[in-house]
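> predicted coordinates and the sequence they were generated for:
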Amino acid sequence: MNEKKAKKLFKKYVNNECSQEERDLMERFLESYQSESNPTSDFRFDSETKEEVWQKIAGKTKVPQANKNNFNGFILKYAAIFIGLVGLAMVFNFLSKNGSEKSNLVIEDNAIVLKTGDNQARKIIVGGGESITDEDGNILASQSNDQMVYHGKATTELVYNEIIIPKGKTFELKLSDGTLVHLNADTSLKYPVSFVKGQDRKVFLKGEAYFEVAKDPEHKFTVVAKDIDVQVLGTHFNVSCYTGEETYAVLAEGSVAISDKRAGQVSDSLSILKPGQKAAMQEDALIITEVDISDYLNWRNGDLTFNNEPFEDIVRKIERRYGVRIENGYTELESVRFRGAFKNETIEDLLDTFKESAEFDYEITNNQIRIKKPT
């Protein structure tokens, strides 16, 4: 579909003049933007066309107007936009990137850091091809793009490395036993360069990671996190233990045993999780609930999902995802809960979406964002 025809079709849509055949054509056109393998279009839509389409979408989503004293239950427009048009949020993101002025948001280039067993620290560049060697020059690990793979060697002594992922970045690590670890932003993982035969496999997590544990019935695998240990033989699960936030584990497949390590709570009993369950640390107990695991796992694909979460927690997720600092000067918003799903949106797209629903103002200075009460 060329630019002229695409603009004409959008215009007919906003005027309710599309035939069924034209609607089908537009849906296929929009759906094509969901595939990362498709080449980027050269289309350029003017601001008037984009505004017309947006107003059409806003009318169909039926999102309630903000009440300054009661924001509870708001559903973000991006989360509500499906209306039979697959991938529409992606198209608006594409249009905004190609038609707007350059963002004035400056993101600090915080590096991924690898600390080795001899107390050396080195910068890991995403997309690079670094190799990690021991003191004798033997290659212990090699990097390809955004993944570091440890090759492992026979050893009787545990030597630990630690990888630190800053805000705004993610990374993958394949341990010497074949376990694949997806590391979220603002996360560190301490792990053996090579596991020792006859000893349990154990890693230490601060932040959030998704584990695809290599099966080895003779060597139990344990993730040591804040307040909990997660024990497995071979399974897929997510653990989140950011400082000041809820500590939890979510199971995708297999089974895991959760132990409560908090002072006064230590016991020999273990809580067993089944796929689709979440174990979360509450004040006086470990609570297990059924959840939609996609809400907890899709960060691996670059998605950002809020499922009835308070704005205070959402701000932390945004800071981690985009590598920014947010100062909320509109404290009434902190306990307000929102639902929404974002994928490739810029930080400005995301904030503008919240602004539409919650009626706040914001300003950006370098990588500092200040949220302000509406005037």
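Okay, I see it.
> for the rest of this, base every contact and every neighbour count on C-alpha atoms.
Fine.
> can you name the helix or strand that Tyr296 falls in?
helix 294-297 (DSSP states H and E).
> buried sites along stretch 53-64?
53, 57, 61 (16 or more other Cα atoms under 10 Å).
> now do stretch 30-37
For stretch 30-37, using 16+ other Cα under 10 Å, the buried residues are 30-33.
> quick one: which of those is nearest to Glu363?
Tyr33 (30.2 Å; Cα to Cα).
> give me the distance between Glu312 and Met26.
Relative to Met26, Glu312 is positioned 38 Å away (Cα to Cα, to the nearest Å).
> these two - which one has more neighbours?
Met26 (20 against 15; other Cα atoms under 10 Å).
> secondary structure class for the more buried one?
When classified by DSSP: H, G, I helix; E, B strand; the rest coil, Met26 comes out as helix.
> got a list of what it touches?
If you count contacts by Cα atoms under 8 Å, 6 or more residues apart in numbering, Met26 has them with Leu9.
> report the longest helix in the protein, please.
helix 47-61 (DSSP state H).
> remind me what that helix packs against, helices and strands.
Where contact means 3 or more Cα pairs under 8 Å, 6 or more residues apart in numbering; DSSP states H and E, helix 47-61 is packed against helix 3-14, helix 77-80, helix 88-99.
> what comes into contact with that helix?
If you take Cα under 8 Å, 6+ apart as the criterion, helix 47-61 is touched by 7, 10-11, 14, 77, 80-81, 83, 92, 95, 99.
> so can I have CSV of those residues showing distance to Ile293 and neighbour count?
Below are the contacts of helix 47-61 laid out as CSV (distance: Cα to Cα, whole Å; neighbours: other Cα atoms under 10 Å):
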residue, distance to Ile293, neighbour count
Lys7, 39, 18
Phe10, 36, 20
Lys11, 39, 17
Val14, 36, 16
Lys77, 22, 23
Ala80, 20, 17
Ile81, 21, 18
Ile83, 24, 10
Phe92, 27, 16
Leu95, 31, 18
Gly99, 36, 15
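> and the comparison structure, right after this:
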Amino acid sequence: MDSINSTFGIGRLIAKHLTNALNAAEEQQLDAWIKADEKHAAIFNRIVVHETLAAALIEMQQINTELALANVKSRLGQQPEQQPAAQTAKLWKRYIGAAAAVAAIAFGIWFFTAPRHLDDRRDNYSNDIAPGSNRATLTMANGNTIHLSQKKSGVIVGDALTYDDGSEILRDALDDKQDNNGSSSRGNEGPITAITPRGGTYSIILQDGTKVWLNADSKLEFLSNYRNKLQRIVKLTGEGYFEVAKDRRRPFIVESNGQQTTVLGTHFNISAYKGEGVKTTLLEGSVHVASLFAAPKAKRATAGPEAGRILKPGQQAVLTASNSITVQTVNVEEAVAWKAGDFEFNDEKMSVIMKKLERWYDVDIVVNEQIADREFTGKISRSRNISRVLDMIEKTTGIKFKIEGRRVIAPDQ
């Protein structure tokens, strides 16, 4: 009986989650339950994508939920708390739909966690692929390329090159030329390039204190004398999250696949993978986004607001194929979930999801057009092997995958 009570308790929390009615304590309780077991996460993801269930639960905001649950429990042989007969008759028509919804949630939880399902999950994949890790290279202005340690997570570029734990990589890192005796000459600017491969991620602190997190398959370019310039300009290909050091006299500019983002000091994310358009999501402060092809070349670095759009926190700018910029309000946590170590999808097309998995797991994924257009909602840690991610998608959508070496295929369904 305790297991039934627990099941209905979790069912009630999920129901309230769907109607945005959870208080802080309940959010913590539900979050703890989801993280306690991978099966719990799969159950939660499967439940929340059912739009009809979500619609039915809207009724819960206006009814006596305890009365609804009492009725459902009575059908399972539990003794409900007594309610006045008049109140029962009055509320019956209003809570029956929500009661059914909560019952469906509770039954789903019970079904997938019942003892007969507690055995270890069968491995449906003959092979498995580990997740990405801290991998990057840094090519200095003198042309030397440094393979950064996978045991570290970030690098600091300054007069010396160090890891973010303080351990030294290279002294006089910003010297453009060094002779055989180690002496150097300064003043000649040169590019410094940080690259993360597919399956890699790393953070970089620039000379002015700006911090950049690079997602997999990304590149960041900046000058060795970048901190001495009137404008702090960097170039991004791929995806990066920026926390820009404030400097009102020198704007910080990111050039990415035909887009220019200008800030003084703020937090934002740019996704600029080739062939996927450019998305700029603002978390804090203010940024100006413009197309590099929307203004004359001579005015690109100082293009005014008329050439682009100014974003507010919670907004995302999208550079379209026609070089115009559209702005929409988005869930910023979803946009930067990768930085927090998660995959988070919200009605996202499978074609987009597969590209993200390809980059993080360094694999090639083949799906047909019918599958590519299907949508999926769910959240899972990027620290999981790819089989765990595919299994969650399969449980929710019914799409079956097969791993062959470093290829993932979805045979005709």
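Done, it's in. On a predicted model such as this, the values are computed, not experimentally measured, just so you know.
> now what about the TM-score between them?
The TM-score (TM-score structural alignment, normalised by the length of structure 1) is 0.69; 316 aligned residues with a Cα RMSD of 4.4 Å.
> which parts of the helix holding Tyr296 of structure 1 are buried?
Quick answer for helix 294-297 of structure 1 (16+ other Cα under 10 Å): 296-297.
> whereabouts in structure 2 does that helix align?
Aligned by TM-score structural alignment, helix 294-297 of structure 1 falls on residues 333-336 of structure 2.
> okay, and the biggest strand by length in structure 2 goes to which residues in structure 1?
For structure 2, the longest strand by residue count, based on DSSP state E, is strand 232-243. Aligned using TM-score structural alignment, strand 232-243 of structure 2 spans residues 201-212 in structure 1.
> what's the first-to-last distance across stretch 10-20 of structure 1?
Across stretch 10-20 of structure 1, first to last residue, Cα to Cα, it's 14 Å.
> now do the SS call for Val102 of structure 2.
helix.
> close enough to count as contact, it and His17?
No: in this structure, Val102 of structure 2 is not within contact of His17 by Cα atoms under 8 Å, at 11.7 Å.
> and these two? Which one has more around it.
When Val102 of structure 2 and His17 are compared for neighbours, Val102 comes out ahead with 29 against 18, by other Cα under 10 Å.
> and that one, how close does it get to Gln231 of structure 2?
When Val102 of structure 2 is compared with Gln231 of structure 2 (using Cα to Cα), they lie 57 Å apart.
> do the same with Asn188 of structure 2
The separation that Asn188 of structure 2 has from Gln231 of structure 2, given Cα to Cα, amounts to 17 Å.
> the more surrounded of these two?
Neighbour totals were compared for Asn188 of structure 2 and Gln231, and Gln231 leads with 16 against 12 (other Cα under 10 Å).
> was I right about that one contacting Phe252?
Yes: using Cα under 8 Å, Gln231 of structure 2 is in contact with Phe252, at 6.3 Å.
> and the residue nearest the centre of structure 1?
Central residue of structure 1 (Cα atoms, centre = their mean): Trp299, 2.7 Å from the mean position.
> secondary structure class for that residue?
Trp299 of structure 1 ends up helix, using three-state DSSP.
> try Leu67 of structure 2
Going by three-state DSSP: Leu67 of structure 2 is helix.
> trace it over to structure 1, please.
For Leu67 of structure 2, no residue is aligned by TM-score structural alignment.
> next, count neighbours for Leu67 of structure 2.
21.
> just Leu333 of structure 1 next, same as before
By other Cα under 10 Å, 21 other residues sit near Leu333 of structure 1.
> I'd say it and Ile314 touch.
No: contact criterion Cα under 8 Å: Leu333 of structure 1 and Ile314 do not qualify, at 10.7 Å.
> contacts for the match of helix 294-297 of structure 1 next, please.
241, 269, 281, 344-346.
> which among those residues count as buried?
Buried among the contacts of stretch 333-336 of structure 2 (16+ other Cα under 10 Å): 241, 269, 281, 344-345.
> out of those, what pair is the most spread apart?
Tyr241 and Phe345 (18.1 Å).
> and Asn344 of structure 1, how far from Thr61 of structure 1?
Asn344 of structure 1 is 21 Å from Thr61 of structure 1, by Cα to Cα.
> just Pro217 of structure 1 next, same as before
Counting by Cα to Cα - Pro217 of structure 1 and Thr61 of structure 1 are separated by 51 Å.
> got it, and Asp284 of structure 1?
With Cα to Cα as the criterion, Asp284 of structure 1 and Thr61 of structure 1 are 41 Å apart.
> trace Lys355 of structure 1 over to structure 2, please.
Using TM-score structural alignment, Lys355 of structure 1 sits opposite Glu394 in structure 2.
> ok so its match is a helix residue?
Yes: under three-state DSSP, Glu394 of structure 2 sits within a helix.
> who are the contact partners of the residue nearest to it when sequence neighbours are not counted?
In this structure, Glu394 of structure 2 finds its nearest non-sequential neighbour in Lys400, 5.6 Å apart by Cα to Cα, 6 or more residues apart in numbering. Contacts for Lys400 of structure 2 (Cα under 8 Å, 6+ apart) come out as 394, 410-411, 413.
> same thing with Phe195 of structure 1?
Applying Cα under 8 Å, 6+ apart, one finds that Phe195 of structure 1 lies in contact with 152, 155, 158, 176-177, 201.
> and the nearest residue to Ser269 of structure 1 once chain neighbours are set aside, which helix or strand is it part of?
Leaving aside its sequence neighbours, Ser269 of structure 1 sits nearest to Ser259 (Cα to Cα, 6+ apart; 7.2 Å). If you go by DSSP H and E, Ser259 of structure 1 is part of strand 256-260.
> if we can go back for a sec, so what's the residue nearest to the centre of structure 1 up against?
Neighbours of Trp299 of structure 1 in contact, by Cα under 8 Å, 6+ apart: 184, 305.
> how near is it to Phe306 of structure 1?
In terms of Cα to Cα, Trp299 of structure 1 sits 11 Å off from Phe306 of structure 1.
> now Ala154 of structure 1
Distance from Ala154 of structure 1 to Phe306 of structure 1, counting by Cα to Cα: 44 Å.
> ranges for the strands of the stretch 1-150 of structure 2?
133-134, 137-139, 145-147 (DSSP state E, counting those that start in this stretch).
> quick check: which of the ones you listed is nearest to Ser126 of structure 2?
Of the strands of the stretch 1-150 of structure 2, nearest to Ser126 of structure 2 by Cα to Cα is strand 133-134, at 22.6 Å.
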